[in-house]
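Novice: return a 3D structure for these sequence lines:
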Amino acid sequence: MTTHLQGSCHCGAVRFDVQAMSPSPFMRCYCSICRKTAGSGGYAINLGADFRTLKVEGREHLSVYRAHMPDGTTSSGQRHFCKHCGSALWLYDPTWPDLVHPHASAIDTPLPAPPERTHMMLGSRAHWAEPELRPGDKQFDEYPDESLAQWHERHDL
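Specialist: As a prediction, this is how the structure comes out:
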């Protein structure tokens, strides 16, 4: 089952629609890339959606950032943002061509409240970013032990 999501940037120059199979905003990523490109709270929240369904209005207003990694390589992940207002919109990585990861902060459609949250990449979080942990939340210094799809399946979402 998929959920139709609509999103936009702050200035309205870019709007998008996508079908999401993992629409619950449960996973908070504290890595330096997500934190600095899309996470003013010290983390970013990415959703899982079907790349083939992504429809974009205002594509000419998009820019793409590919992160420079500590080992000197460039990430294959393409972080799309509005070149006018700077809103982080979605991440696409051709390594997984069927997926696109919209940022929950760019979604205008109401999103379901997650029954628990996963805090990942805590080993690289900013010192000031204190995770808001609730009972049942999971914590990982690096990557979690389940994917977006597995988490949604475990919760029958």
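Novice: only C-alpha atoms from now on, for both contacts and neighbour counts.
Specialist: Noted.
Novice: without its sequence neighbours, what residue ends up closest to the residue nearest the centre of the chain?
Specialist: With distances taken as Cα atoms, centre = their mean, the residue of the chain nearest its centroid is residue 46 (1.7 Å). In this structure, residue 46 finds its nearest non-sequential neighbour in residue 103, 4.6 Å apart by Cα to Cα, 6 or more residues apart in numbering.
Novice: to compare against the first, here's the next sequence to fold:
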Amino acid sequence: MPVDLAGSCRCGAVAFTIASHTPHPFMRCYCGICRKLAGGGGYAVNIMGVTETLAIRGEDRTKEIRIRVDGAPSRMRRRFCAECGSALWGWHPDWPELTHPFASAIDTDLPVPPSRFHMMLDFKAPWVEPEIRDGDESFARYPDQSIEDWHRSRSLWVA
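Specialist: Predicted structure coming up:
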């Protein structure tokens, strides 16, 4: 049974729930998009949720944005609270069954991951010093494993 997660924006205009098989917030993305949109520590952390379970209160108070990448709009659609600007989740049409809430928007206590991925390090800000610990893995661009594979390979997949 997947874990039910509850999340919200800072001002309370938007709240949501979503079920997740992968609740460990392990992947820190240092790309310019994540860093600028939601990365207070120079990175952002996404969790993978099941789209069909996403329930939203205050959806009319959200704003969807699509970042321009190489001159064209990214296919990734990101949702924010239109009132306070809190980053809430991302969704990509190539994987419509998945919605990726930002860990920072989740109010449910999340489990501490046994290790972490640090990805897109080629794009980190010069002031960012990644806190890479024993057992963590670092990637200049994308990691070798998906969110699902990482959880399954560590017996952390919640069925």
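Novice: TM-score of the superposed pair?
Specialist: Remark: TM-score between the superposed chains equals 0.98 [TM-score structural alignment, normalised by the length of the first structure]; 156 aligned residues with a Cα RMSD of 0.6 Å.
Novice: residue contacts, residue 28 of the first structure?
Specialist: 43-46, 117-120 (Cα atoms under 8 Å, 6 or more residues apart in numbering).
Novice: what's the mean distance for the strand ranked longest in the first structure versus the second structure?
Specialist: Secondary structure assigned by DSSP state E gives strand 15-22 as the longest strand of the first structure. Average distance, strand 15-22 of the first structure versus aligned residues of the second structure after superposition (mean Cα distance after the TM-score superposition for the first structure): 0.5 Å.
Novice: which parts of that strand are buried?
Specialist: 15-22 (16 or more other Cα atoms under 10 Å).
Novice: you'd agree residue 20 of the first structure is up against residue 2?
Specialist: Yes: counting by Cα atoms under 8 Å, residue 2 is a contact partner of residue 20 of the first structure at 5.2 Å.
Novice: distance of the residue nearest to residue 46 of the first structure from residue 73 of the first structure?
Specialist: In this view, residue 103 of the first structure and residue 73 of the first structure are 24 Å apart by Cα to Cα, to the nearest Å.
Novice: the more surrounded of the two?
Specialist: The residue with more neighbours, out of residue 103 of the first structure and residue 73, is residue 103; 24 against 9, by other Cα atoms under 10 Å.
Novice: hmm, the more buried one is touching residue 43, no?
Specialist: No: under the criterion of Cα under 8 Å, residue 103 of the first structure is not in contact with residue 43, lying 11.0 Å apart.
Novice: and the gap between residue 33 of the first structure and residue 44 of the first structure?
Specialist: Distance from residue 33 of the first structure to residue 44 of the first structure, by Cα to Cα: 9 Å.
Novice: what's the answer for residue 67 of the first structure, then?
Specialist: 15 Å.
Novice: just want to know which of these two has more residues nearby.
Specialist: The residue with more neighbours, out of residue 67 of the first structure and residue 44, is residue 44; 24 against 16, by other Cα under 10 Å.
Novice: OK, contacts around the more buried one?
Specialist: 28-30, 34-35, 38, 103 are the contacts of residue 44 of the first structure under Cα under 8 Å, 6+ apart.
Novice: show me which pair in these is furthest apart.
Specialist: 30 and 103 (13.7 Å; Cα to Cα).
Novice: of the contacts of residue 44 of the first structure, which ones are shared with the second structure?
Specialist: Mapping the contacts of residue 44 of the first structure onto the second structure (both residues aligned by TM-score structural alignment, their matches' Cα atoms under 8 Å) leaves 28-30, 34-35, 38, 103 still in contact.
Novice: wait, which of those is closest to residue 136 of the first structure?
Specialist: residue 28 (14.3 Å).
Novice: that closest one matches what in the second structure?
Specialist: Residue pairing (TM-score structural alignment): residue 28 of the first structure is matched to residue 28 of the second structure.
Novice: looking at this, its match is in a helix?
Specialist: No: read with DSSP: H, G, I helix; E, B strand; the rest coil, residue 28 of the second structure is strand and lies in no helix.
Novice: so how far is residue 129 of the second structure from it?
Specialist: Taking Cα to Cα, one finds residue 28 of the second structure at 13 Å from residue 129 of the second structure.
Novice: can you give me the strands for the second structure?
Specialist: Using DSSP E, strands in the second structure cover 3-8, 15-20, 27-29, 44-45, 49-50, 55-57, 62-65, 68-69, 72-73, 77-81, 87-91, 98-101, 117-119, 137-138.
Novice: distance to residue 150 of the second structure for those - can I get that in TSV?
Specialist: Shown next, in TSV, are the strands of the second structure (distance: least, Cα to Cα, whole Å):
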stretch	distance to residue 150 of the second structure
strand 3-8	17
strand 15-20	14
strand 27-29	10
strand 44-45	14
strand 49-50	15
strand 55-57	26
strand 62-65	28
strand 68-69	27
strand 72-73	29
strand 77-81	23
strand 87-91	19
strand 98-101	15
strand 117-119	9
strand 137-138	11
